[in-house]
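# no FASTA, just this:
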């Protein structure tokens, strides 16, 4: 399968669609997931075009993984989560719904079940506030 540059994350990266941005540089965009599985769920999206991990340029992966770690640390600090789940899906049968490589950083809270992937939409004001707090922690 080939990369489709009309996917929603490519449009967000190009500035064609809005997002609750946490961080952005030449390599990646970090934004709040608008359908979070828990409070503080963020996405780290490499800007290099690839459908997923299977076709990604190893150099793009090398550039983004330290950012994934740094963002996970900031999310844990800001949210007070008890742990962090890192998820990354490859192709539709594995649960991928947007075909642009991205990493989910999902805070886990003791005794609180994680919501369904792509479940209910979050409140924009809460997402904006969390984006600011996580950005400040970076």
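Sure thing, it's come through. These numbers come from a predicted model, not from an experiment. Residues are numbered from 1 along each chain as shown.
# drop to CA atoms for contacts and neighbour counts, all remaining ones
Fine.
# Need the three-state assignment for the residue lying closest to residue 115 once chain neighbours are set aside.
In space, and not counting its chain neighbours, residue 115 is closest to residue 37: 4.2 Å by C-alpha to C-alpha, 6 or more residues apart in numbering. Under DSSP: H, G, I helix; E, B strand; the rest coil, residue 37 falls in the coil class.
# So residue 135 belongs to a strand, correct?
No - with three-state DSSP as the criterion, residue 135 is located in helix rather than a strand.
# Take this one as well and set it beside the first:
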């Protein structure tokens, strides 16, 4: 079900201008108007879905497969030598439009794009503790 307040639902419905790159039964890819690099695009499900956690499996699968197709297109047509696939669920994770979306960000040698996260070595004990909790047989609450 579409939401009249959702910008991405309005893009899908053709009510907001966009540069559509690909359309499939369950997903659509269009250019990001705030691109991190040349060719940065978004992939969204046609059905309004708030985020990753509430996505129907078929919609999520369609988005991931379309993102893969778009990554290949960015490589083949724009010469991208890599791709970041970024998905944010929730305001704390930088989600700004509350409709599931995947950023497909082509990467080029020397491009200026930097994600907010700066990798550094984690504490091995904390990593092991988190892994133990994730693989535990205890029931989820």
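Received it, and whenever you're ready, just let me know what you need. Worth saying up front: this structure is predicted, and the values here are computed from it rather than measured.
# number of nearby residues for the residue nearest to residue 115 of structure 1?
By other C-alpha atoms under 10 Å, 24 other residues sit near residue 37 of structure 1.
# wait, doesn't it sit right on residue 104?
No - at 9.6 Å, residue 37 of structure 1 does not count as touching residue 104 under the criterion of C-alpha atoms under 8 Å.
# what separates the residue sitting nearest the centre point of structure 1 from residue 28 of structure 1, distance-wise?
For structure 1, residue 43 is the residue whose C-alpha lies nearest the centre (C-alpha atoms, centre = their mean; 0.6 Å). To residue 28 of structure 1, residue 43 of structure 1 is 10 Å away according to C-alpha to C-alpha, to the nearest Å.
# Same question for residue 41 of structure 1.
Note on residue 41 of structure 1: its distance to residue 28 of structure 1, by C-alpha to C-alpha, is 17 Å.
# So which of the two has more stuff around it?
More crowded of residue 41 of structure 1 and residue 28, by other C-alpha under 10 Å: residue 41, with 25 against 20.
# Was I right to think the more buried one contacts residue 105?
Yes - counting by C-alpha under 8 Å, residue 105 is a contact partner of residue 41 of structure 1 at 5.7 Å.
# where do the strands sit along structure 1?
21-24, 28-32, 42-46, 83-87, 103-108 (DSSP state E).
# Residue 7 of structure 1 is nearest to which of the ones you listed?
Closest to residue 7 of structure 1 of those, according to C-alpha to C-alpha: strand 42-46, at 12.5 Å.
# how far off strand 28-32 does the closest one point, in degrees?
Strand 42-46 of structure 1 runs at 160 degrees relative to strand 28-32, counting by axes from the mean of the first three to the mean of the last three C-alpha atoms, to 10 degrees.
# top helix in structure 1 by residue count?
Ranked by residue count, the top helix of structure 1 under DSSP state H comes out as helix 58-79.
# What helices and strands are in contact with that one?
Packing contacts for helix 58-79 of structure 1, counted by 3 or more C-alpha pairs under 8 Å, 6 or more residues apart in numbering; DSSP states H and E, involve strand 42-46, strand 83-87, strand 103-108, helix 124-137.
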